[in-house]
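Asks: following is a predicted model, sequence given first.
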Amino acid sequence: MMIKVAIAGARGRLGSAALQAITAAPDMEVVAALDYKYDGLYLHNSMITEEPGGVPFYTSLAQLMTDTQPDVLLDVTDPDAVFNNVKEAIALGIRPVVGTSGLSKEKIAILTELSAAARVGCIIAPNFSIGAVLMMKFSVMAARYLGDVEILEMHHDRKLDAPSGTAVKTAEMITKVREPHVQGHPEEQEHQAGARGADVEGMKIHSIRLPGLLAHQQVLLGGEGELLTIRHDSFDRNSFMPGILMATREVIAKTDLVYGLENIID
């Protein structure tokens, strides 16, 4: 079966890399790009022109569906656009694969209900890197024995949300095996607001945003007289492509929403 894919965010860095990876996959083809502008124009590699034969742009997902009939919508836009894109895609019977972080628990819950009601598969992945997913899994294994945890996530300075979706997902996974408790001194005083980071059931998350970074995370687990550090680094957006292709193939058989790539990795 040839999987027909539409991409929301095809002009961005991640979207451009995904377009190339999907085009190179033998069982997939990119049939359209969803954007807030350039309706009626075509994407030829990185050039936008009026010449037919490239990937057509649409500003309307409904019109995109009528004209190109995609099986999957890969959304790598931003938190402001992704929620409405996914809601509309599910209503139209297009299976969303979401690589945009920043969706709240409440919005994920709404999308979960919509996906189940329509029996339209959806995969939301805070991180498409296989290595990052393994880092999260290993952190959960370690947190069973070392329950004092701090997460340090580092990203490029153009990232909109903090903490990152990967850090939030890691913390959520760890809460399933860790007893909630306050870390540090019981009378600890924070003399500068935010100095101790975000709090998730006593765990701390610290966000760094600097040019030169891409996507990096350390999970630090402390014990009596020891420290375990689990670290993952993405140096190139190509590290996300195997996960994007995996999710695009897996979502075809789903009839509900899957939150996190770890749920489709053995």
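Replies: Ah, there it is. Numbers count the residues shown, from 1 in each chain.
Asks: use CA for all of it now, contacts and neighbours both
Replies: Noted.
Asks: list the helices and strands whichever strand or helix holds residue 153 packs on?
Replies: Assigned by DSSP states H and E, residue 153 falls within strand 148-155. Judged by 3 or more Cα pairs under 8 Å, 6 or more residues apart in numbering; DSSP states H and E, the packing partners of strand 148-155 are helix 165-175, strand 203-209, strand 215-223.
Asks: comparison target, given below:
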Amino acid sequence: MKKIVVAGFKGRMGSTAAKMVLDNEDFDLVGVYDPRATETSLAGDATFNNVDVPVFTEREAILSVKPEIWIDFTVPEAAVKNTKFALEHDISPVVGTTGFTDNDVKQLQAIAKKRQVGGLIAPNFGLSAVLMMQFAKQAAKYFPDVEIIEMHHDNKLDAPSGTALKTAEMMQKERGDKPQGNPDKTESLPGARGANYHGMRIHSVRLPGLIAHQQVQFGAVGEGLTIRQDTYDRASFMTGVALACRKVTDHHELFDGLEYLL
């Protein structure tokens, strides 16, 4: 059984991840982490079926349960420190927190390479989202004029989403830099055309009732192509998280994207 700790267990994604670990016979939830927690165990929490799993408020204390995998659904500034801590103690991180900078990822990958520890940072663990990004990358070779519309719940901290940025990065490698629209026309309302990423536009929608949705819309003379992905339940992400937990320890580097483990 793989010994796993979950950071950010009080959040919606973190609690879902902790329950996923408990539900899998080949996983062992040896601890959960949140520096703001006041409880010392999950034994009194019906959300987690009152299991007697220790709650940690300090990273160093987690080493006492000797975890092999660190699942992280926290916030960017905490996740970077958590991932660095995990790698430096030979714990494989599986990170779903978005907001990492390119420099953050490079520094963490250097640590993983030095320590020979496998890990994963993924903007999205939904298999349909990973396929959507792959399809969009292929389509960008033939339809360089494209815009991204990403839609999330109104409590999401970052905009655009990590998935939208990853999609844009993947398409940019195929299409290059290409300004879109009439450069002589100005916006009558600033921001109306969305964020500009190497010429393509990204639009972020934040509304209650949404979870995670993305539409990649391509246009050409006389035709168009739309690739859309919808997440209706956070449980859908857990297939990818479980897959990552089973595979990361077989590797000796930190991957940036779930597609590298598929």
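Replies: Nice, I can see it. All values derive from a computational prediction rather than experimental measurement.
Asks: got a TM-score for the two of them?
Replies: Between these two chains, after superposing, the TM-score reads 0.95 (TM-score structural alignment, normalised by the length of the second structure); 261 aligned residues with a Cα RMSD of 1.7 Å.
Asks: returning to that earlier point: in JSON lines: the helices and strands packed on strand 148-155 of the first structure, plus mean neighbour count and distance to residue 6 of the first structure.
Replies: Below are these laid out as JSON lines (neighbours: other Cα atoms under 10 Å; distance: least, Cα to Cα, whole Å):
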{"stretch": "helix 165-175", "mean neighbour count": "20", "distance to residue 6 of the first structure": "23"}
{"stretch": "strand 203-209", "mean neighbour count": "19", "distance to residue 6 of the first structure": "30"}
{"stretch": "strand 215-223", "mean neighbour count": "20", "distance to residue 6 of the first structure": "25"}
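Asks: and the ones you listed: which comes nearest residue 265 of the first structure?
Replies: Minimum separation from residue 265 of the first structure across these (Cα to Cα) falls at helix 165-175, 14.9 Å.
Asks: next helix or strand past that closest one?
Replies: Downstream of helix 165-175 of the first structure, the next assigned helix or strand under DSSP H and E is strand 198-200.
Asks: equivalent range in the second structure for that next one?
Replies: Per TM-score structural alignment, the counterpart of strand 198-200 of the first structure in the second structure is residues 195-197.
Asks: superposed on the first structure, what's the mean shift for that stretch?
Replies: Its matched residues in the first structure lie on average 1.3 Å from stretch 195-197 of the second structure after superposition (mean Cα distance after the TM-score superposition for the first structure).
Asks: mind listing what's buried in that stretch?
Replies: 195, 197 (16 or more other Cα atoms under 10 Å).
Asks: got it, and stretch 108-120 of the first structure?
Replies: For stretch 108-120 of the first structure, burial by neighbour count (16+ other Cα under 10 Å) applies to 111-112, 114-116, 119-120.
Asks: need the max-distance pair from those residues.
Replies: 111 and 119 (11.6 Å).
Asks: mind checking the SS state of the aligned partner of residue 88 of the second structure in the first structure?
Replies: In the first structure, the residue paired with residue 88 of the second structure is residue 91, using TM-score structural alignment. Under DSSP: H, G, I helix; E, B strand; the rest coil, the three-state class of residue 91 of the first structure is helix.
Asks: next, the contact list for residue 91 of the first structure, please.
Replies: Residues in contact with residue 91 of the first structure (Cα atoms under 8 Å, 6 or more residues apart in numbering) are residue 118.
Asks: so residue 131 of the first structure is in which element?
Replies: Counting by DSSP H and E, residue 131 of the first structure is found in helix 130-143.
Asks: mean offset of that helix relative to the second structure (after superposition)
Replies: Mean for helix 130-143 of the first structure is 0.6 Å (mean Cα distance after the TM-score superposition for the first structure).
Asks: contacts for that helix?
Replies: By Cα under 8 Å, 6+ apart, the surrounding residues in contact with helix 130-143 of the first structure are 127, 149, 170, 173-174, 177-178, 219, 221, 230-233, 239-240, 242-243, 261-262.
Asks: contacts only, for the aligned partner of residue 55 of the second structure in the first structure.
Replies: Under the alignment (TM-score structural alignment), residue 55 of the second structure pairs with residue 57 in the first structure. Shown in contact with residue 57 of the first structure (Cα under 8 Å, 6+ apart): 32-35, 37-43.
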